[in-house]
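Undergrad: What follows is a predicted structure for the sequence shown.
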Amino acid sequence: MEGAKQVLQLSDDEFGSVSRLVVKPHEPQIGPSFYEDFALRGIQVDRVEPGLIFCTFKVPPRLIDRTGNLAGGAIANLVDIVGNALIYRIGQPMNVSVDMSISYLSNAKLDDELEVTSRLLGKIGAVSGTSVVIKKKDSGEIVAQGRHSLFSRLKSKI
């Protein structure tokens, strides 16, 4: 427990950096939120096909953990957002994550360029399943692979 506390303890510099953050409020549904801007700034959608999305993402300093790797939470966020993007419809209620499973297979470092591919696995009624694979663009090494189940109030065809 003490080891965990030490790892999670902020240094004075880190505490100062966080306390100086300015978060400007925004109106609902207008522009990206602080969270979206922080987590997704820099992601590029390269290609969209029915049931398939291809993106690239260069690992920025803001998403690196203390060990110099892309943070696990940032990877989970990519699985969540890019998986959800396959079934989200503008003007419709947001989908709700029902289940998410992620296998962390290797590390990504600062400035690594990643390929993020999301594939629709299927849809039954109001539940959709997606698979998201994150791999290094230069080597093809898989960083993480996730499965994401989402519930939508709509039963429209995708």
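TA: The structure has been received and is ready for your questions.

Undergrad: going forward, measure contacts and count neighbours with C-alpha atoms only.
TA: Fine.

Undergrad: separation between the residue nearest the centre of the chain and Val116?
TA: For the chain, the residue nearest the mean C-alpha position is Leu78 (1.6 Å; Cα atoms, centre = their mean). Going from Leu78 to Val116 by Cα to Cα, to the nearest Å gives 8 Å.

Undergrad: can you give me the strands for the protein?
TA: 44-49, 52-58, 96-104, 113-124, 127-136, 142-151 (DSSP state E).

Undergrad: got a list of what Gly129 touches?
TA: 120-123, 147-150 (Cα atoms under 8 Å, 6 or more residues apart in numbering).

Undergrad: what's the farthest-apart pair in the residues you listed?
TA: Lys123 and Arg147 (13.4 Å; Cα to Cα).

Undergrad: More neighbours: the two, which one.
TA: Remark: of Lys123 and Arg147, Arg147 carries more neighbours, 21 against 17, as counted by other Cα atoms under 10 Å.

Undergrad: number of nearby residues for the residue lying closest to that one once chain neighbours are set aside?
TA: Using Cα to Cα, 6 or more residues apart in numbering and skipping residues adjacent in sequence, the residue nearest Arg147 is Ser131, 4.5 Å away. Per other Cα under 10 Å, the neighbour tally for Ser131 reads 22.

Undergrad: next one: Lys137
TA: 16.

Undergrad: who's in contact with it?
TA: The contact partners of Lys137, by Cα under 8 Å, 6+ apart, come to 112-115.

Undergrad: tilt between the lengthiest helix in the chain and strand 127-136?
TA: Longest helix in the chain, counting residues (DSSP state H): helix 72-85. Relative orientation of helix 72-85 versus strand 127-136 (axes from the mean of the first three to the mean of the last three Cα atoms, to 10 degrees): 130 degrees.

Undergrad: this is the other structure I want to compare:
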Amino acid sequence: MEKAKAFLDKLTEEEHERVSRLPFKNDFKFYEDFALLGMHVDLVKPGLVSCSFKVPPRLTDGNGNLASGAIANLVDEVGAAVIYVEGLPMNVSVDMSMSYLSTAKLHDELEITSRLLGRKGGYSGTLVLIKNKTTGEVIAEGRHSLFGKPASKM
């Protein structure tokens, strides 16, 4: 952390101005705001979350495809959203696995669906499916395991 602070102290005035224009809101973590900006929640039911997302330039690789790391991030975020319980601490990821089946291009509209596979105590499993909304083609499938404090039965 000290190295990062020291680096930021050495920015030129122009560099400092560019950093200050990064999309950051005080009520969100920078990372989540950057990665999920533009996502629309379409449906929320117990055990199911469905979102739509247009692939932005900031999440593409050098070939104009949605980056594999961005796909992993979507599995992480939307997979965690399906098990979120108001008032409890956020769960932590225990394990994630992704199957990359196709590519999504810049500006493709995606449908991201997360389903709860099961819950035992504080352990939950989710399945996240990322599809091209126009063609129906599956881009990726992810399984996400999380652990957190179980809800009280009282």
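TA: Received, thanks. Keep in mind the model is a prediction, meaning the values are calculated, not measured.

Undergrad: just checking, what residue in the second structure corresponds to the residue nearest to Arg147 of the first structure?
TA: Ser131 of the first structure maps onto Leu127 in the second structure when the alignment is built from TM-score structural alignment.

Undergrad: Quick check: its match vs His107 of the second structure, distance?
TA: Distance from Leu127 of the second structure to His107 of the second structure, by Cα to Cα: 24 Å.

Undergrad: and what of Arg119 of the second structure?
TA: 35 Å.

Undergrad: Repeat that for Thr134 of the second structure.
TA: 11 Å.

Undergrad: Same drill for those two, tell me which one is more crowded.
TA: Neighbours per residue, other Cα under 10 Å: of Thr134 of the second structure and His107, the larger number sits with His107, 15 against 10.

Undergrad: what's the closest non-adjacent residue to the alignment partner in the first structure of that one?
TA: Aligned by TM-score structural alignment, His107 of the second structure pairs with Asp111 of the first structure. Once flanking residues are discounted, Asp111 of the first structure sits nearest to Val59: 4.8 Å by Cα to Cα, 6+ apart.

Undergrad: burial measure for that neighbour, as a count.
TA: 21.

Undergrad: wait, doesn't it sit right on Asp112?
TA: Yes. Using Cα atoms under 8 Å, Val59 of the first structure makes contact with Asp112 at a distance of 5.5 Å.

Undergrad: what's the distance between the equivalent of Ala39 of the first structure over in the second structure and Gly122 of the second structure?
TA: Matched across to the second structure, Ala39 of the first structure falls on Ala35, judged by TM-score structural alignment. Distance of Ala35 of the second structure to Gly122 of the second structure, computed by Cα to Cα: 27 Å.

Undergrad: Of these two, which one has the most company?
TA: Counted by other Cα under 10 Å, Ala35 of the second structure and Gly122 do not tie: Ala35 has more neighbours, with 16 against 12.

Undergrad: Next, the contact list for that one, please.
TA: Ala35 of the second structure touches 59, 70, 73, counting by Cα under 8 Å, 6+ apart.

Undergrad: Of those residues, which is the nearest to Val49 of the second structure?
TA: Asn73 (15.7 Å).

Undergrad: The aligned partner of that closest one in the first structure: neighbour count?
TA: Under the alignment (TM-score structural alignment), Asn73 of the second structure pairs with Asn77 in the first structure. As a burial measure, Asn77 of the first structure scores 15 neighbours (other Cα under 10 Å).

Undergrad: residues in contact with Asn77 of the first structure?
TA: By Cα under 8 Å, 6+ apart, the contact list for Asn77 of the first structure reads Ala39.

Undergrad: quick one: it and Ser128 of the first structure, what's the gap?
TA: Distance from Asn77 of the first structure to Ser128 of the first structure, by Cα to Cα: 18 Å.

Undergrad: Equivalent analysis for Asn69 of the first structure, please.
TA: Noted for Asn69 of the first structure: a distance of 31 Å to Ser128 of the first structure, by Cα to Cα.
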